[in-house]
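*Asks:* following is a predicted model, sequence given first.
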Amino acid sequence: MTKKIPFRKDIVGSFLRPQALKDARAAFEEGRISARELKAVEDREIRILVEKEKANGLRDFTDGEFRRSFWHLDFLAALTGCEQVAAKAWSVHFEGKQPKATTFRITGELDFPKDHPFLAHFRFLKSLEDEDHVAKMTIPSPSMLHLMTCVREENPKLPDLYAGKEDVLFQDIISTYRKAVKAFYDEGCRYLQFDDTSWGEFCSKEKTDDYRARGVDLEHIKRKYVEVLNEILRDKPDDLTITMHICRGNFRSTWFSSGGYEPVAEILFGSCHVDGFFLEYDSDRAGDFKPLRFINGQKVVLGLITSKTAALENPEDLKARIKEASAYVSLDHLCLSPQCGFASTEEGNILTEEEQWAKIRLVCQVAEEVWQDA
């Protein structure tokens, strides 16, 4: 099973939160139930979710990120040397809607704690594996630690040990994530995904023009991000698959960046040693397949099916697009998934649970018709 990861029919990670879970989280925040009672609801709803993932044809499954408010902040704020804080406004602008204004900051020396809560989250998820299904863990990419605190911020506020000391910060990011990868592996994780919006921003002319106007050396940043990722992956166990999902924003069916992969393709696709890329290709905002010519042995999971709207794509159109992509990456190295998760934040995208599962069934149907080993 692990040799087939990423799977021909795959998923990015998050799923719409059921009402029972939303109610329990609200009750916990209001002090009406305990953390133990909230966990019991989360456990129950995750078990139900995993059964649905399996029943709808998937080979891997996630916990839907049901224990999180955000795809990234819950993980980052639980690192040693980080804390979640309120923000006056988001440093990225979504088209039409904005999530709760909150972010994180680096307050001290970065490290991955032995009791990071996501280890317990994975431990529970791992218990739901069987011989036909693999548990997949998703965490924010190491690039997000730097992007959110040093690139998006016009006036970065770092503790003295990192202020003006980029190499020290990057080295501690490497150390922190190497520990994280090992910790998840020791818990039995064999499928780990880094979720990353930095590369989506670097595809956007609007955003890169703004960063350059502020004096950000983007070519240097791109090289450093790849160097950091490769150092984290340097002695990754052979039976651990690590993929990267590149996102352009996914809050309440909206986005915050647009642009094809050409500006990042050579450095990222050609040089980054992840095992696979989950690439958004559900709209014209992602450009064409030509940047895939730089893929250097990694598998490519084509995100051709949108998670933002309910309308189902035409299966024949999807097959035609897979064939088009195969001009740049062999069919044997291609897979299929939704373009993103269905709920990058707990609010979720604007579609129903049944519409969500119809999307998953479409992924499986098309993959099984294209690849014999799906």
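*Replies:* All right, it came through fine.
*Asks:* rest of the way, CA atoms for contacts and neighbours
*Replies:* Will do.
*Asks:* doesn't Lys100 lie inside a helix?
*Replies:* No. Per DSSP: H, G, I helix; E, B strand; the rest coil, Lys100 lies outside any helix segment and is coil.
*Asks:* neighbours around it, how many?
*Replies:* 11 (other C-alpha atoms under 10 Å).
*Asks:* the one 3 residues further on too?
*Replies:* When neighbours are defined as other C-alpha under 10 Å, Thr103 has 21 of them.
*Asks:* so it, which of the three states?
*Replies:* strand.
*Asks:* for it, give its distance to Arg67.
*Replies:* 18 Å (C-alpha to C-alpha, to the nearest Å).
*Asks:* one more: Pro291?
*Replies:* Distance of Pro291 to Arg67, computed by C-alpha to C-alpha: 36 Å.
*Asks:* try Tyr191
*Replies:* 19 Å.
*Asks:* what helix or strand is the spatially closest residue to Phe7 that is not a sequence neighbour on?
*Replies:* Spatial nearest neighbour of Phe7, excluding adjacent residues (C-alpha to C-alpha, 6 or more residues apart in numbering): Cys335 at 6.5 Å. Assigned by DSSP states H and E, Cys335 belongs to strand 334-338.
*Asks:* okay, one more to line up with it:
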Amino acid sequence: MTNLHQPPFRADHVGSLLRSGRIKEARLQYEKEEITADELRSIEDEEIIRIVEKQKEAGLQAVTDGEFRRGWWHFDFLEDLDGVEGYNTDSGIQFKNTQTKSRAIKVNGKLGFSDHPMLEDFKFLNNTAGDHTAKMTIPSPSMLHFRGEIDESVYNNNEAFFHDLASTYKQAIQAFYDAGCRYLQLDDTSWAYFCSDEQLDKIRERGHNPEKLKTWYRKMINEAISDRPADMKITMHICRGNFRSTWISSGGYEPVAELLFNGLNIDGFFLEYDSDRAGGFEPLRFVKRKDLQIVLGLITSKSGALEDTEEVKRRIEEASQYVPLNQLNLSPQCGFASTEEGNLLTEEEQWAKLRHVTEIAAAVWK
């Protein structure tokens, strides 16, 4: 397989993995105060070492810790930023025909990044990765605004809030770099919501102008990543929602494609293309940068059945009509467990999916 020597890779993955039975049991024991935090962490360490080896066996060049130390893909990280607090609510996030458990966040102090526990989480992964690339996944900075409640006595205007948010992420990016991170992924649901008529209505109901919000997010994200070191690659996963194999938003990328591909200074985009809810490849015509990598999420993480190999190859060929093949890559459309509950497939089906990705990529990029 023709491998890229830097991320994203020809065969890649979004990051989260199904929590093992041992992890789930240990979390329950910790909640019941049957084991200590140190004992829980020791079990997490052992399970992360195991799943890193499984990723290597599947043929992946980038490995993650599966987000095994998290309950959520976003709240765990955001709650440990300075000035952010997590709390339980009366209801969870609404997905198609289901709802997550209760959780929310609020900004009640000046934003900053100091002594974040996920720095140690990454260091452990990096030491475990060996000669493979350790990939760190964190929520995009826009998710703090999109999902968070902001105390107006702390921030009473967008300019001050987004300035401090960008500065906070600058600190975070540098801290992860100093810890050895050279592959950082920002996970973001807002851009997919901007493609959904239903979600646009909900954004307006919350008092936001979607077009102005896009402008604020673009400016803030670009500022946040503006000082990243030259040898650090930052990608973004555009997500339509992923909880217990369900979803939130539908709609092709056309409404945001030009802004994303030409307006965000990201090194690569992970795009969900596992169902007709994502639309066609036509929005890829806005990819003008020759240094921009597009990762096609053609393999679903929502079910265990393997996609037809020839059909996946055909779809890659179709996408190459808009973006040169050497700028395309393959992955599942999302992680396997954006929350600790995980999607509705088995661990063995998960590993088969990842092997499927690497095998197809090896055939396409010879």
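*Replies:* Looks like it came in fine. Quick caveat: nothing in here was measured; it's all calculated off a predicted structure.
*Asks:* give me the TM-score for this pair.
*Replies:* The TM-score (TM-score structural alignment, normalised by the length of structure 2) is 0.97; 362 aligned residues with a C-alpha RMSD of 1.3 Å.
*Asks:* hang on, the earlier thing: mean deviation, the strand holding Cys335 of structure 1 versus structure 2?
*Replies:* Superposing on structure 2 places strand 334-338 of structure 1 at an average distance of 0.2 Å from its equivalents, by mean C-alpha distance after the TM-score superposition for structure 1.
*Asks:* okay, helices next: where are they in the stretch 1-150 of structure 1?
*Replies:* Using DSSP state H, counting those that start in this stretch, the helices found in the stretch 1-150 of structure 1 span residues 19-29, 35-55, 73-77, 117-126, 143-146.
*Asks:* which part of structure 2 lines up with the longest one?
*Replies:* In this case it means helix 35-55 of structure 1. Helix 35-55 of structure 1 corresponds to residues 37-57 in structure 2, going by TM-score structural alignment.
*Asks:* quick check: buried residues in that stretch?
*Replies:* 40, 44-45, 47-49, 51-52, 55 (16 or more other C-alpha atoms under 10 Å).
*Asks:* and of those, the nearest to Leu264 of structure 2?
*Replies:* When the buried residues of stretch 37-57 of structure 2 are compared for distance to Leu264 of structure 2 (C-alpha to C-alpha), Gln55 wins out at 29.8 Å.
*Asks:* so that closest one touches Ile49, yeah?
*Replies:* No. In this structure Gln55 of structure 2 lies outside contact range of Ile49 using C-alpha atoms under 8 Å: 10.1 Å.
*Asks:* aligned partner of Ile248 of structure 2 in structure 1?
*Replies:* In structure 1, Ile248 of structure 2 lands on Phe256 (TM-score structural alignment).
*Asks:* who's in contact with the match of helix 35-55 of structure 1?
*Replies:* 20, 22-23, 26-27, 30, 63-66, 68-69, 124-125, 128-129, 132, 351, 354 (C-alpha atoms under 8 Å, 6 or more residues apart in numbering).
*Asks:* just give me the match in structure 1 for Leu165 of structure 2.
*Replies:* In structure 1, Leu165 of structure 2 lands on Ile173 (TM-score structural alignment).
*Asks:* what's its match in contact with, if anything?
*Replies:* Counted by C-alpha under 8 Å, 6+ apart, Ile173 of structure 1 has contacts 110-111, 142, 145, 228.
*Asks:* across to structure 2, which of the residues you listed hold up?
*Replies:* Contacts conserved in structure 2 for those, using both residues aligned by TM-score structural alignment, their matches' C-alpha atoms under 8 Å: 110-111, 142, 228.
*Asks:* in which helix or strand does the match of Leu165 of structure 2 reside?
*Replies:* helix 166-186.
*Asks:* please identify the buried residues of that helix?
*Replies:* Buried, per 16+ other C-alpha under 10 Å, within helix 166-186 of structure 1: 169-170, 172-181, 183-185.
*Asks:* which of the residues you listed lies closest to Cys272 of structure 1?
*Replies:* Ile174 (14.5 Å).
*Asks:* nearest residue to the closest one in space, please, no chain neighbours.
*Replies:* Ile232 (5.6 Å).
*Asks:* follow-up on the earlier one: okay if I get the contacts of Ile173 of structure 1 as TSV plus distance to Gly260 of structure 1 and neighbour count?
*Replies:* Listed next are the contacts of Ile173 of structure 1 as TSV, based on distance: C-alpha to C-alpha, whole Å; neighbours: other C-alpha atoms under 10 Å:
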residue	distance to Gly260 of structure 1	neighbour count
Leu110	33	21
Asp111	34	20
Pro142	22	21
Leu145	24	21
Val228	23	21
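*Asks:* out of those residues, list just those in strands.
*Replies:* 110-111 (DSSP state E).
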